[in-house]
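Student: coords below, sequence missing:
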């Protein structure tokens, strides 16, 4: 829906486990969360409506909990051009059955741009020369023990290789979900699975066993849509940050992420968010005794 005078748009939708059952396969500490990759998908799709399909920045401010029953209503707001094709964007939600005057919770905010970066060289040489294969057979069992409840749709990591500070991987959607990829720019479960390769990065291995979730995405560009399998090149840019290059099965570029910063999150925070329903936004206050 276009917004008069500003040239922006507001996109709305509903999320529920009944309508999107694949979301149930993404749980952290027992709480079903909308993946950060899905927030990226929403932002890029809304930006396409105004010709600003490059996600310059998206900061995730609060987890979006998908309830076991019922639904949440989602709103993506793209503002007016602030100059040089840059537009603000924000993602909100509230319970589907909330009163019309109920407040919306902002989950992410950032900037969209029209500038399209040059497409990289791709990943046509595969497996990569000089890369050493890594055993991934126990990854999801180990992640489950740490609190990441990935179901079949999100268990997409198929193979991993390492070369110096680079990690290469193959990820794919399961057969029953592959056909749905055509309905996305980049299926969130596929992008999320690409991030799982970060478990084999030297920097991430030394970061500890806590729970880490996407916090800030920068320079996200989608070059082709509808992929159901990817080749991945991941570079660690810090103890809690990485960059990604994604290509299809022939090595043709699909997407790139200049930077993704991860942040540790406490299990108590997620449980509180999951149990709060419409009051899932909390703050800390000091009370005088």
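Tutor: That came through, no problem. All figures in this text were calculated on a predicted structure; none of them were measured in a lab.
Student: contacts, neighbours, all on C-alpha from now
Tutor: Fine.
Student: residues contacting residue 233?
Tutor: Neighbouring residues of residue 233 by CA atoms under 8 Å, 6 or more residues apart in numbering: 166, 167, 168, 169, 244, 245, 246.
Student: where along the stretch 101-250 of the chain do the helices fall?
Tutor: Secondary structure of the stretch 101-250 of the chain by DSSP state H, counting those that start in this stretch: the helices cover 139-146, 175-178, 188-196, 202-205.
Student: Comparing those helices, which comes out most buried?
Tutor: Comparing the helices of the stretch 101-250 of the chain by mean neighbour count (mean count of other CA atoms under 10 Å), helix 188-196 comes out on top with a mean of 24.
Student: so what secondary structure elements neighbour that one?
Tutor: helix 36-48, strand 157-163, strand 166-172, strand 229-238 (3 or more CA pairs under 8 Å, 6 or more residues apart in numbering; DSSP states H and E).
Student: Out of the contacts of residue 233, which is nearest to residue 55?
Tutor: Nearest to residue 55 among the contacts of residue 233 is residue 244, at 14.1 Å by CA to CA.
Student: isn't residue 236 right next to residue 244, touching?
Tutor: No. Residue 236 is not in contact with residue 244 according to CA atoms under 8 Å; the separation is 9.1 Å.
Student: And here is the other one:
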């Protein structure tokens, strides 16, 4: 069997490798090159050096979107993981009945597309909290920010909860029984036994929530559209609007530069987070 696998493995790897090359590597390299160009169509790109990157950092809307996205990602990461872990702990208690029903109910919002969720919550918030007949989300930046946070919590908590439940159920029962015999309280068991053994799960959940927080687009587009005056615009939506809402060939190059900055930023943050959390993992 080993000889057969060594002989034929390229045949099985080739379709995936070709898909990855043509679907990611080539577009990424082309996009990186276009970030140094001014263009309306990609086959007529004019090289302009670093001017697109200079213009991107000088764009006040982009700088505002950067800090707003960082704040949003921080809030979402903390709240999603705290709430998801709390629910997972509650649902893994043996004395609690109907846990499968609760798991299904909490997970269901994750099955709905982000653009649909955005429009649903837009209708709900503006219908309940209208100001003088005008939509609250279009008038108040703070309302738009927290509306996005609430929407994201409602969508992602159930998914992270399922991952935390799997992590909690993988903790050896011997550890928990030993803690109980030693007289550890529920709080001590959580911090001294469960959390250390959950670190691989926490690594995964933090990675997903941080990257999803920075990449949020469709919910932002549907819920606030960046209103009022681009003040609730996150990075992904800002890049989209730079491409398609601003007139002139230079803005497409600037938008591409913003996309490269955005990509490098998310990769760097994700790698730092993975390194930090993996160093905290313990061997079972």
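Tutor: That came through, no problem. None of these values were measured; they are calculated from a predicted model.
Student: Can you pull the TM-score for these?
Tutor: Here the TM-score for the pair of chains, by TM-score structural alignment, normalised by the length of structure 2, is 0.24; 115 aligned residues with a CA RMSD of 6.4 Å.
Student: By neighbour count, which of the contacts of residue 233 of structure 1 wins?
Tutor: When neighbours are counted by other CA atoms under 10 Å, residue 168 leads the contacts of residue 233 of structure 1 with 30 neighbours.
Student: Quick check: that residue touching residue 234?
Tutor: Yes. Assessed by CA under 8 Å, residue 168 of structure 1 is found in contact with residue 234 at 6.2 Å.
Student: Report all helices and strands that the host helix or strand of residue 236 of structure 2 contacts.
Tutor: According to DSSP states H and E, residue 236 of structure 2 maps onto helix 235-244. Under the contact definition 3+ CA pairs under 8 Å, 6+ apart, helix 235-244 of structure 2 sits against helix 60-91, helix 195-215, helix 249-278.
Student: hmm, 7 Å instead?
Tutor: Counting contacts by 3 or more CA pairs under 7 Å, 6 or more residues apart in numbering; DSSP states H and E, helix 235-244 of structure 2 packs against helix 60-91, helix 249-278.
Student: now those as JSON lines including mean neighbour count?
Tutor: Below are these laid out as JSON lines (neighbours: other CA atoms under 10 Å):
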{"stretch": "helix 60-91", "mean neighbour count": "19"}
{"stretch": "helix 249-278", "mean neighbour count": "18"}
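Student: and the spatially closest residue to residue 218 of structure 1 that is not a sequence neighbour, what does it touch?
Tutor: The shortest distance from residue 218 of structure 1 to any non-neighbouring residue, by CA to CA, 6 or more residues apart in numbering, is to residue 57 (4.4 Å). Contact analysis of residue 57 of structure 1 by CA atoms under 7 Å, 6 or more residues apart in numbering lists 110, 111, 217, 218, 219.
Student: now the last one: how far from residue 150 of structure 1?
Tutor: In this structure, residue 219 of structure 1 and residue 150 of structure 1 are separated by 27 Å, where distance is defined by CA to CA, to the nearest Å.
Student: Also the fourth one?
Tutor: In this structure, residue 218 of structure 1 and residue 150 of structure 1 are 25 Å apart, going by CA to CA.
Student: just checking, next helix/strand downstream of the helix or strand harbouring the residue nearest to residue 218 of structure 1?
Tutor: Assigned by DSSP H and E, residue 57 of structure 1 belongs to strand 54-60. With elements assigned by DSSP H and E, the helix or strand that comes after strand 54-60 of structure 1 is strand 72-78.
Student: For the residue nearest to residue 149 of structure 2 when sequence neighbours are not counted, which residues are in contact?
Tutor: Nearest non-adjacent residue to residue 149 of structure 2, counting by CA to CA, 6+ apart: residue 76, 6.2 Å away. Contact analysis of residue 76 of structure 2 by CA under 7 Å, 6+ apart lists 149, 153, 213.
Student: Just confirm the last one contacts residue 71, I think it does.
Tutor: I take that to be residue 213 of structure 2. No. Using CA atoms under 7 Å as the test, residue 213 of structure 2 is too far from residue 71 to be in contact (9.5 Å).
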